[in-house]
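Sequence and predicted structure are below.
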Amino acid sequence: MTENAAPEPCYAGAYWGPRRESPEDCARRTAHLLPLLASCDPFLAQWYKPTRSTRDRRAHPLMPPDEAVLSDLFRGGANRESGGPIIEELGYSFWFGNGGSGADSASLQIKCGEYAGANPNCCLMPLPRKGLNAERITTAPVLTSIVRSQVLAWEPDWAVATSDDYRKRMSPTSDAGTFVGWVTYFSRHRGTVPPLPAPVRIEPVENMGTLIILTPERVTTHDAGHVQLGRRVGELLGRAGLLRPVVP
């Protein structure tokens, strides 16, 4: 499978366990993330507030990021019982997009500040599925930059960039932290990454953790070698104690 083959739809997601944070904390991290994403690819340089109408989706830009505006958006996404107070331990969430439409779009779905321990916090980024933007973004260098950006902003326990198809082939449960993607990140506190077979590449992310890039080629489930490599790397990481759920 070559780089010119149609890419399998990909996403990038960062996940972390219970972490009590305020709407202002979440806004600060998001304001850090957005310029980093803009440096990854021009398609990720514009983001907009969520709107009810697709007609005016570009009327409310979030770039350059304003922490006060982002704080209000997170505060508006607080979990609460109907007519009741905010359930603080369940954190805050909101979704917003880059102004694209249909298969040629990207979005960010952020859940943070949860400290009940029921589900992981996350910064999930579905990426364009078709077209020139998808072709350009669905490459090892860009996906690595996206994951690195998520790590620098959110300090997650684990992160991954891969396709849904590849995720399903690597793990029957697909729980966050339990499988290998095209690009995978492990926080330093999860353990030490062991030596891995070629063509796997390992990169540090400052003093925070380690990125693993499975192959410079576009990973696809149609390539038996890619599937075998992912399973072999998963076995080695599992023996090292790295593949465990972010939230047990």
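That came through, no problem.

Please make it C-alpha for all contacts and neighbour counts, starting now.
Fine.

got the buried residues for the lengthiest helix in the chain?
What stands out as the longest helix in the chain, according to DSSP state H, is helix 23-40. For helix 23-40, the neighbour count (16 or more other CA atoms under 10 Å) marks 23-38, 40 as buried.

Find the centremost residue of this protein, please.
By CA atoms, centre = their mean, the chain has its centre lying nearest to residue 13, at 1.8 Å.

another structure for you, compare them:
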Amino acid sequence: MAKTYKRIDSYYAGAYWGPRKETPEECARRAEAFLAAIANIDPAFSQWFEGGRSRKDALKRPIEPSGEALEKRVRRGRDRQFESLGYSVWAWNGAPDDYDACGFNFYCGGYSEGQSNCCVVDLPTRGPNAERVLSVPVLTGLVRSMALAWEPDSAIATSTMHRDAVSPDGIAETFVGWLMYFPHSRGRVPPLPAPVRIEPVEDKGMLIILTPERLTAENPEHVELGQRVHELLNKAGLLRPVVS
């Protein structure tokens, strides 16, 4: 009999915004603020490395999180043909176990029509880093840091299996996840049912925490709660694509 393997759920956090023309200096300043903030949230976010031909090679290429060093990396990540497509940077945290590793990438400064910019952090799925990171306190800090540094049109931290179950197209701004952020400019967050928690992110916007426990697509209560919250947020006009 053929063996069946259970799919391992994965988690990520992402901030998304539409066309915004920014210089390499401005993108680097945002990246510097973001990396400084998350370094204080959890050890998994405290060091980063460039990609390499091998793990050993990548570990020789640490990323200096200062504005000047980041600006050089941003400039190297520009699109060679079209300036309007902005800049990209990719990094990995060097964890020895791939399942317990984190990585991030950001696209910044793109301003062509229909352009989407983003900062996405791939989170660990199992291991000691995952046990700490996949928790409301850590993800709250991560999403708040994204909101303050990148000033996105929306941000989310969630499970990919839950995303796939509730959103056929997977457009981040159009479905409900574990944690969500909406700036005040996007609209007013309506009252939401328990156990959902709503808290301000300074004067920028509001953070929504769907459930205090780890969100999974296998928990029918999580799925049902997500559907109820989706109806309320959609009615309030918050669940619309950043780029139409």
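Nice, I can see it. Since we're looking at a predicted model, the values are computed, not measured.

Give me the TM-score for these two chains.
Once superposed, the chains reach a TM-score of 0.93 (TM-score structural alignment, normalised by the length of structure 2), with 237 aligned residues with a CA RMSD of 1.5 Å.

that older thread, hmm, who's touching the longest helix of structure 1?
If you take CA atoms under 8 Å, 6 or more residues apart in numbering as the criterion, helix 23-40 of structure 1 is touched by 44-46, 63-68, 70-72, 74-75, 92, 112-113, 142, 145-146, 149-150, 152-154.

give me that answer again for 7 Å
Contacts to helix 23-40 of structure 1, defined as CA atoms under 7 Å, 6 or more residues apart in numbering, come from residues 44-45, 65, 67, 70-71, 74-75, 112, 142, 145-146, 149-150, 153-154.

what residues are up against residue 144 of structure 1?
Counted by CA under 7 Å, 6+ apart, residue 144 of structure 1 has contacts residue 183.

With residue 203 of structure 1 as the reference, measure out to it.
Using CA to CA, to the nearest Å, one gets 10 Å for the distance from residue 144 of structure 1 to residue 203 of structure 1.

Where does stretch 191-210 of structure 1 end up in structure 2?
Aligned using TM-score structural alignment, stretch 191-210 of structure 1 spans residues 187-206 in structure 2.

need the helices for structure 1, in chain order.
23-40, 67-76, 132-137, 140-154, 164-170, 224-239.

right, so these: which one is the most enclosed?
Ranked by mean neighbour count under mean count of other CA atoms under 10 Å, those are led by helix 140-154, which reaches a mean of 22.

how big's the offset between it and structure 2?
Helix 140-154 of structure 1, aligned to structure 2 and superposed, deviates on average by 0.8 Å (mean CA distance after the TM-score superposition for structure 1).

how about that helix, which residues of structure 2 does it hit?
Going by TM-score structural alignment: helix 140-154 of structure 1 matches residues 136-150.

what about residue 195 of structure 1, how many neighbours?
12 (other CA atoms under 10 Å).

quick one: it and residue 232 of structure 1, what's the gap?
Distance from residue 195 of structure 1 to residue 232 of structure 1, by CA to CA: 12 Å.

again with residue 16 of structure 1
Using CA to CA, residue 16 of structure 1 is found at 25 Å from residue 232 of structure 1.

just residue 164 of structure 1 next, same as before
Taking CA to CA, one finds residue 164 of structure 1 at 19 Å from residue 232 of structure 1.

repeat for residue 181 of structure 1
12 Å.

Same question for residue 125 of structure 1.
27 Å.

What is the end-to-end distance of stretch 165-176 of structure 2?
Termini of stretch 165-176 of structure 2 sit 11 Å apart (CA to CA).

what range in structure 1 matches that stretch?
Going by TM-score structural alignment: stretch 165-176 of structure 2 matches residues 169-180.

the strands in structure 1, which residues?
Counting by DSSP state E, one finds strands in structure 1 at the ranges 10-16, 92-97, 107-112, 121-126, 158-163, 183-187, 201-205, 209-213.

any chance of those strands in a markdown table, with distance to residue 138 of structure 1 too?
Below are the strands of structure 1 laid out as a markdown table (distance: least, CA to CA, whole Å):
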| stretch | distance to residue 138 of structure 1 |
| --- | --- |
| strand 10-16 | 7 |
| strand 92-97 | 18 |
| strand 107-112 | 15 |
| strand 121-126 | 11 |
| strand 158-163 | 9 |
| strand 183-187 | 11 |
| strand 201-205 | 17 |
| strand 209-213 | 13 |
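
So which of the ones you listed is nearest residue 135 of structure 1?
Closest approach to residue 135 of structure 1 among the strands of structure 1 is made by strand 10-16 (10.8 Å; CA to CA).

Can you report how many residues neighbour residue 52 of structure 2?
Around residue 52 of structure 2 there are 12 other residues, counting by other CA under 10 Å.

if I look at the corresponding residue of structure 1 for residue 89 of structure 2, how far off is residue 158 of structure 1?
Residue correspondence, TM-score structural alignment: residue 89 of structure 2 in this structure matches residue 94 in structure 1. Noted for residue 94 of structure 1: a distance of 21 Å to residue 158 of structure 1, by CA to CA.

One more: residue 9 of structure 1?
20 Å.

ok, these two, which is more surrounded?
Taking other CA under 10 Å, residue 9 of structure 1 and residue 158 do not tie; residue 158 has more neighbours (30 against 20).

residue contacts, that one?
Applying CA under 7 Å, 6+ apart, the residues near residue 158 of structure 1 are 14-16, 177, 185-187.

Skip the chain neighbours and tell me the closest residue to it.
residue 186 (4.8 Å; CA to CA, 6 or more residues apart in numbering).

residues contacting that neighbour?
Contact partners of residue 186 of structure 1, counting by CA under 7 Å, 6+ apart, are 157-159, 209-211.

Also residue 151 of structure 2?
Per CA under 7 Å, 6+ apart, neighbours of residue 151 of structure 2: none.

ok, now the one 4 residues further on?
With contact set as CA under 7 Å, 6+ apart, residue 155 of structure 2 has these partners: 14-16, 143, 180-182.

Is it possible to get a markdown table of those that adds distance to residue 242 of structure 2?
Shown next, in a markdown table, are these (distance: CA to CA, whole Å):
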| residue | distance to residue 242 of structure 2 |
| --- | --- |
| 14 | 13 |
| 15 | 11 |
| 16 | 7 |
| 143 | 17 |
| 180 | 14 |
| 181 | 13 |
| 182 | 11 |
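
out of those, which one sits closest to residue 241 of structure 2?
residue 16 (9.6 Å).
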